[in-house]
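Trainee: I would like to see how this sequence folds:
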Amino acid sequence: SHLRIHDPWVVADTDSQTYWLFSRNDPAVTGDKRLGIMAYVSRDLAHWEKPRIVFTLPDGTWANDGAWAPEVHQWKGRWYLLATFHNEAAVIQAKGRRPTYRRTTLLAVSDRLDDPFTLMRGGDPIAPADDMTLDGTLHVDATGKPWLVYAHEWMQVGAGTIEAMPLKDDLSAAGPPQLLFRADEADWVVGQKQPEGDIVHVTDGPELFSTAKGALFMLWSSYGKDGYVQALARSTSGTVTGPWEQLGPLVERDSGHGMLFRAFDGRLMMVVHRPFKRALAKFYEMRDTGDRVEVLREAVELDGEAYPTHGCPMGAQDAGC
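Mentor: Sure, this is the predicted structure:
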């Protein structure tokens, strides 16, 4: 498949035996110009229906752009959509060298995965409103407590960070955010020179995953020597507050913003986008070793990649490629 998509998120819905792949609405694909979220639907990860609109930002909401990094999570019997929106006219206090504006993760809710999502709380941010943040993900810890984990935008802080904020059961803030790590703590991250003269470090796309042995990992992305990178970090305490150890790249070659999900046949899978511009969904078969998450191969039979980053091209006869 050649799925036009950025910041992919898969829900493997066991009740319907259906995969849902969420992304920002692309009018060239849906024919709908509204700002919102679209979803592809499949039963086998190889054949996908034309995407449908599952959420549009209501008129009168403070935001007017974004719809980045949609995620859909089941929590307390309902489905919650998290996505990043912004408005360049909604100026917030600058903490660095460049103007900053409101960018943050919003919440929407639906009782059913196949029904439209409704914006919650009038579009009020979950994270602190004066922080320029993005890519919020919902993490439920071993005690059943929800957390919002997100990236604090390099545009505001220079060295982008990943932060975690405890939530109440209604997914509103239960306390202040806590710093997990900075992008420049990872030795593979390459700083990006800016017109203002400084060098910044990007954090994107956190997603947390517990292994079969209970180890806690985080997928996250930044820029390395060859463009965008899908990387991995591990909590040395096994809890969201860390400390976090940087384990380096999982997939390079301008790939990133990935997430892990379990296919209906039991395989652990990862989806990323590549390249960063004009991105397509790329699928990987993964291995949970208990103390690590590893790439087994790129699933070229699903994504049609002629030059896979891992494993053999489609149709290759030689097992050694």
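Trainee: C-alpha only now, for contacts and for neighbours.
Mentor: OK.
Trainee: tell me the contacts of the spatially most central residue of the chain?
Mentor: Among the residues of the chain, the one closest to the centroid is residue 205, at 4.0 Å (CA atoms, centre = their mean). Residues near residue 205 by CA atoms under 8 Å, 6 or more residues apart in numbering: 7, 69, 135-136, 150-151, 219-221, 257-258.
Trainee: out of these, which is most surrounded?
Mentor: residue 136 (32 neighbours; other CA atoms under 10 Å).
Trainee: if we can go back for a sec, so which of the contacts of residue 205 would you say is closest to residue 287?
Mentor: residue 219 (14.1 Å; CA to CA).
Trainee: I'd like the next helix or strand past the one helix or strand the closest one maps to.
Mentor: When elements are defined using DSSP states H and E, residue 219 is found to belong to strand 216-224. Using DSSP H and E, the next helix or strand after strand 216-224 towards the C-terminus is strand 227-235.
Trainee: picking up where we left off before, what distance do you get for the residue nearest to the centre of the chain to residue 245?
Mentor: The gap separating residue 205 from residue 245 is 17 Å, by CA to CA, to the nearest Å.
Trainee: repeat for residue 37
Mentor: Distance from residue 37 to residue 245, by CA to CA: 33 Å.
Trainee: what does residue 296 give?
Mentor: On the measure of CA to CA, residue 296 and residue 245 end up 22 Å apart.
Trainee: Same question for residue 284.
Mentor: 23 Å.
Trainee: Tell me which of the two has more neighbours.
Mentor: Per other CA under 10 Å, whichever of residue 284 and residue 245 has more neighbours is residue 284, with 25 against 16.
Trainee: Surely that one and residue 293 touch.
Mentor: No: look at residue 284 against residue 293 with CA atoms under 8 Å: they stay out of range, at 11.9 Å.
Trainee: which stretches of the stretch 101-250 of the chain form helices?
Mentor: 154-157 (DSSP state H, counting those that start in this stretch).
Trainee: mind listing the strands in it by residue range?
Mentor: 118-119, 133-140, 146-152, 161-166, 178-182, 192-193, 199-200, 204-210, 216-224, 227-235, 244-251 (DSSP state E, counting those that start in this stretch).
Trainee: could I get the contacts of residue 205 as TSV with distance to residue 90?
Mentor: TSV is the format used below for the contacts of residue 205 (distance: CA to CA, whole Å):
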residue	distance to residue 90
7	24
69	20
135	19
136	19
150	20
151	19
219	30
220	27
221	26
257	26
258	29
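Trainee: Looking at the residues you listed, which is nearest residue 270?
Mentor: residue 258 (6.5 Å).
Trainee: Surely that closest one is within a strand?
Mentor: Yes: counting by DSSP: H, G, I helix; E, B strand; the rest coil, residue 258 falls inside a strand.
Trainee: next up, for comparison:
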Amino acid sequence: MKKEVLLFAFVLFSVLLSAQQKVPNRFRTNIPLDSIHLSDPCILANKKTSTYYMTGTGGLLWKSKDLARWEGPYRVAETDPTSWMGPKPEIWAAELHEYEGKYYYFATFTNNTIKIDTVKGNVIPRRASHILVSDNPDGPYKPMESPTYLPENMPTLDGTFWVDRDDKPYMIYCHEWLQNWNGTMEKIELKPDLSGSVGKGKILFHASDSPWSREKMGDEIHPNRVTDGPWLFRTDTGRLGMIWTSWVFQDYTQGVVYSESGTLDGPWIQEKEPITPPNFGHGMLFRTLDGKWLMSVHSHKDVNGRYIRIPHLFEVDLSGDKLVVGEIYIPHK
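Mentor: Predicted structure coming up:
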């Protein structure tokens, strides 16, 4: 079992590292969405500039006027080389959020030169969800007051943003399964200007709560231990939900969970079945500039030993009490 776990951890790390390193840096224009290799795509639709801004793993930014054709990549994230991140941190799962007149860059930063723990033979580097800020949607995004939002000895990832019914801002993030051996989804309150965190994190649910994710451990089948890619939403009826991603054996897959209280405090009840076909995941929701709800995800497949991740869009319906995922949406110029 230990060999299987180490192999799974190595494959996951290789996928993320590959996605980090193979994002093309050469500036291009008029690029179709499905010609961009990008993990964890997040799209901000900005009415002030009539522009879509897409970011994700790799720390780069793409721009589009119509979702069909894109230009980029632009480098927009500026970190402090004297901080714990070091001079060249890996950047995973970046998101853009507009809040109170500013734009915020939520991302996972990793410094592989700092080791914070060793669990079951796995050496865990310094990795944490963090927030940068800008006055403009296309950056540059720079550090704020707090150098640390979450505990230094805790590997966290995929931080996202939500303002709850108490009108307070929160970061929702994953505590990585490689340390706790059963990944969690957690929340922590943020300062009003998002420049730091307040208090301690609180667990919302565990990976093992999922009825749809699966992994094989020896001869037994269990819920997968990975929590990944949270994104919060409300349906038109006011129901609070969260899409998140795990694995069904070798397939990266997305599910959904709903809060019975309508707040982050839950309790959170998992849907029994995933909401995307196999090998689509790490989703987020956005409204197009003309008001249509879409879900951005990436496909995930192995082509001759090379992991390929490409952004895709799905139509979604939030008019009822649940999120309903429709057909793949093909933007037209």
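Trainee: After superposition, what is the TM-score?
Mentor: With the length set by TM-score structural alignment, normalised by the length of structure 1, the two chains reach a TM-score of 0.84; 288 aligned residues with a CA RMSD of 2.2 Å.
Trainee: Mind reading off the mean deviation between the longest strand anywhere in structure 2 and structure 1?
Mentor: Identified as the longest strand of structure 2 according to DSSP state E is strand 102-119. Superposing on structure 1 and averaging over aligned pairs (mean CA distance after the TM-score superposition for structure 1), strand 102-119 of structure 2 comes out at 2.0 Å.
Trainee: Tell me, how many residues neighbour the counterpart of residue 291 of structure 2 in structure 1?
Mentor: Aligned counterpart of residue 291 of structure 2 in structure 1: residue 266 (TM-score structural alignment). For residue 266 of structure 1, the number of neighbouring residues by other CA under 10 Å comes to 8.
Trainee: How about the secondary structure of residue 266 of structure 1?
Mentor: coil.
Trainee: so how far is residue 10 of structure 1 from it?
Mentor: For residue 266 of structure 1, the distance to residue 10 of structure 1 - CA to CA - is 15 Å.
Trainee: what does residue 159 of structure 1 give?
Mentor: Distance, residue 159 of structure 1 to residue 10 of structure 1, using CA to CA: 29 Å.
Trainee: These two: which has the busier surroundings?
Mentor: Higher neighbour count among residue 159 of structure 1 and residue 10: residue 10, with 27 against 20, using other CA under 10 Å.
Trainee: mind checking what that one lines up with in structure 2?
Mentor: Match for residue 10 of structure 1 (TM-score structural alignment): residue 43.
Trainee: was I right about its match contacting residue 96?
Mentor: Yes: counting by CA under 8 Å, residue 96 is a contact partner of residue 43 of structure 2 at 7.3 Å.
Trainee: list the residues that contact both of the two?
Mentor: With CA under 8 Å, 6+ apart, residue 43 of structure 2 and residue 96 have common neighbours residue 55.
Trainee: Quick check: end-to-end length of stretch 177-186 of structure 2?
Mentor: 13 Å.
Trainee: Can you check which part of structure 1 that stretch sits on?
Mentor: Going by TM-score structural alignment: stretch 177-186 of structure 2 matches residues 154-163.
Trainee: tell me which residues of the matching stretch are tucked away?
Mentor: Neighbour counts over stretch 154-163 of structure 1 (16 or more other CA atoms under 10 Å) mark 154-163 as buried.
Trainee: Residues in contact with that stretch: which ones?
Mentor: 94-100, 131-132, 149-153, 177-184, 199-203, 206.
Trainee: can we see that at 7 Å?
Mentor: 94-96, 98, 100, 132, 149-153, 177-184, 200-203 (CA atoms under 7 Å, 6 or more residues apart in numbering).
Trainee: out of those, which are buried?
Mentor: Buried residues within the contacts of stretch 154-163 of structure 1, counting neighbours by 16+ other CA under 10 Å: 94, 100, 132, 149-153, 177, 179-184, 200-203.
Trainee: Can you report how many residues lie near the aligned partner of residue 97 of structure 2 in structure 1?
Mentor: In structure 1, the residue matched to residue 97 of structure 2 (TM-score structural alignment) is residue 73. Neighbourhood size, residue 73 of structure 1 [other CA under 10 Å]: 17.
Trainee: Just the angle for whichever strand or helix holds residue 73 of structure 1 relative to strand 78-92, thanks.
Mentor: If you go by DSSP H and E, residue 73 of structure 1 is part of strand 65-75. Between strand 65-75 of structure 1 and strand 78-92, the angle comes out at 150 degrees (axes from the mean of the first three to the mean of the last three CA atoms, to 10 degrees).
Trainee: in strand 65-75 of structure 1, what's buried?
Mentor: So for strand 65-75 of structure 1, counting by 16+ other CA under 10 Å, buried means 66-74.
Trainee: what about that strand, how far off from structure 2?
Mentor: Mean for strand 65-75 of structure 1 is 1.3 Å (mean CA distance after the TM-score superposition for structure 1).
Trainee: How far off centre is that strand?
Mentor: 8 Å (CA atoms, centre = their mean, to the nearest Å).
Trainee: Mind giving me the packing neighbours of that strand?
Mentor: strand 18-24, strand 78-92 (3 or more CA pairs under 7 Å, 6 or more residues apart in numbering; DSSP states H and E).
Trainee: among the ones you listed, which is the most enclosed?
Mentor: Mean neighbour count, computed with mean count of other CA atoms under 10 Å, is highest for strand 18-24 among these, reaching a mean of 23.
Trainee: separation between the closest residue to residue 194 of structure 1 other than its chain neighbours and residue 101 of structure 1?
Mentor: Of all residues beyond its chain neighbours, the one nearest residue 194 of structure 1 is residue 200 (7.2 Å), with distances taken as CA to CA, 6 or more residues apart in numbering. Noted for residue 200 of structure 1: a distance of 17 Å to residue 101 of structure 1, by CA to CA.
Trainee: And for residue 211 of structure 1?
Mentor: 37 Å.
Trainee: the more surrounded of these two?
Mentor: Neighbours per residue, other CA under 10 Å: of residue 211 of structure 1 and residue 101, the larger number sits with residue 101, 22 against 15.
Trainee: which residues does the corresponding residue of structure 2 for that one contact?
Mentor: Here residue 101 of structure 1 is matched to residue 125 in structure 2, going by TM-score structural alignment. Taking CA under 7 Å, 6+ apart, we find residue 125 of structure 2 in contact with 111-112, 114-116.
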